[in-house]
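1. Dropping a prediction and its sequence here:
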Amino acid sequence: MRIIDLHPGYDQIIQHIAEMLVDSFNEHSPDAWPTMESALEEVGESFGEDRISRVAVDDSGTVMGWAGAIKTYDGNVWELHPLVVSANARGHSIGRTLVEDIENQVFERGGLTLWVGCDDEDGLTSVGGLDLYPNPLEHLSKIRNLAAHPFEFYQKLGFVIVGIMPDANGPGKPDIYLAKRISGREGRERERLRNRRNKRNKRKKLKSYLAGDFQLNCQSRTMAEPAN
């Protein structure tokens, strides 16, 4: 698989991407791109000056996924939009790879933060289907994933929840905001190594604790046993 810039002249690829948008969002966000016309318009907008548009293709040129980003706040912050993976390619880390590629693209452009909005239009989380006012942040602090909502996918990639817009898509249909600091490939590798070290240290501490607890139990049992 390779990830390349999407250009206006890639007619066949653009057609495949538009079909993916319509098919992939039809179930949970049917109003996002309900027609091929709206999907093709979305792809066309991704060629703007302040946009990033990247497509994942396999060795035969088949489209596996598409991701884009929109420049905001004078380039300090970029919005990840959209992200879509072909139904046939899901479960193979295509989405993760596309997000990491967008991070690299944003990093190279001097971006500091990447954010994404995750709509909940059909009650996939504990904040969906509710009147979140007057305390939306209280509801957000207790958010639970009820049915494979993608916000946890982004959390696994280092994003954190930073806010929520109640009723963004209609009553009881909020948009959940997540963001992360951009560090590029080297920064992500350092983060992975740090996480690995932390996990090793936790395992060592657990082993040490268990060993000490075992010795303490043995000593206590020895002291408690009556002498013959």
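-> Thanks, I have it. Residues are numbered from 1 along each chain as shown.

2. CA atoms for contacts and neighbours, from now on please.
-> Fine.

3. Was I right to think A56 contacts L83?
-> No: in this structure A56 lies outside contact range of L83 using C-alpha atoms under 8 Å: 11.1 Å.

4. So which residues of the protein form strands?
-> All strands of the chain, identified by DSSP state E, fall at 2-5, 51-57, 63-72, 77-85, 113-119, 160-165, 175-181.

5. Would you mind telling me which of A56 and L83 has the busier surroundings?
-> Between A56 and L83, counted using other C-alpha atoms under 10 Å, A56 has the larger neighbour count: 24 against 17.

6. let's bring in a second model and compare:
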Amino acid sequence: MTIIDLKPEQQKLVEQVAIILRDAFVHIPETWDTLDEARAEVMESFQPDRISRVALDENGDAVGWIGGIPQYDGNVYELHPLAVKPSHQRRGIGRMLVADLEDRVRTRGALTVVLGTDDEFDGTNLYGQDLYPDIAAWITNIKNLHNHPYEFYQKCGYVIYGIVPDANGIGRPDIMMAKRM
């Protein structure tokens, strides 16, 4: 497995990454429903100061992609997005991409990485609930019901620092996570 910078002139890889992004999130409504939407997301990752990294298999084909967006004058980076080809999930590629991104942001002087992991598919006990008025209790008592990725990020060292109730519509929260670099 090799991880390299993804560049706009690498059209074959850009197209493969767009397909991975669309396919990896097909179970979540209103994400990257079309290949054009996925391509647009990939192209946004080439903006100045952003990080765009792609994992390649032994044939040089894309099997995963991760992006990083600087915030707070570079003290913080948002991990966005992370996508692994569905046929290659649960093989450690996501973990390698996260570790690679963390190495990159450390060299840029970042202190923290943040991410949001939406629950739009009944992945946790938060889905469909009115999280007010005691958001902190919901954070403390979160349960993974249907393979929600927040536990993957916890295994990578991230902690939940908040929830944005109704971020994606009534009862569809965003789970906010962070890790000190």
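-> That came in fine, so what should we check first? Not measured: the values here are computed from a predicted model.

7. any idea which of the strands of the first structure is most buried?
-> strand 63-72 (a mean of 24; mean count of other C-alpha atoms under 10 Å).

8. Identify all contacting residues around it.
-> 13, 16-17, 46, 50-58, 77-86, 88-89, 94-95, 98-99, 102 (C-alpha atoms under 8 Å, 6 or more residues apart in numbering).

9. Now do the same contact list for the residue located most distally from the centre of the second structure.
-> Largest separation from the mean C-alpha position in the second structure: P133, at 27.8 Å (C-alpha atoms, centre = their mean). Contact analysis of P133 of the second structure by C-alpha under 8 Å, 6+ apart lists nothing.

10. Quick check: A55 of the second structure vs P48 of the second structure, distance?
-> 21 Å (C-alpha to C-alpha, to the nearest Å).

11. Could you pull up the residues touching the residue most central in space within the first structure?
-> Centroid-nearest residue in the first structure, with C-alpha atoms, centre = their mean: Y154, separated by 2.1 Å. Contact analysis of Y154 of the first structure by C-alpha under 8 Å, 6+ apart lists V160, L178.

12. and P34 of the first structure, which of the strands of the first structure is closest to it?
-> strand 77-85 (14.8 Å; C-alpha to C-alpha).

13. What helices and strands are in contact with that closest one?
-> helix 11-25, strand 63-72, helix 94-108, strand 113-119 (3 or more C-alpha pairs under 8 Å, 6 or more residues apart in numbering; DSSP states H and E).

14. Just give me the neighbour total for the closest residue to T62 of the first structure other than its chain neighbours.
-> Using C-alpha to C-alpha, 6 or more residues apart in numbering and skipping residues adjacent in sequence, the residue nearest T62 of the first structure is I13, 7.9 Å away. Other residues lying near I13 of the first structure total 18 when counted by other C-alpha under 10 Å.

15. Ok, the one 5 residues further on next?
-> Residues lying near A18 of the first structure (other C-alpha under 10 Å) number 22.

16. gap between the two ends of stretch 113-132 of the first structure?
-> Using C-alpha to C-alpha, the distance between the terminal residues of stretch 113-132 of the first structure is 27 Å.

17. outside of it, which residues touch it?
-> 28-29, 76-81, 103, 106, 139-140, 142-151, 159, 166, 169, 171-182.
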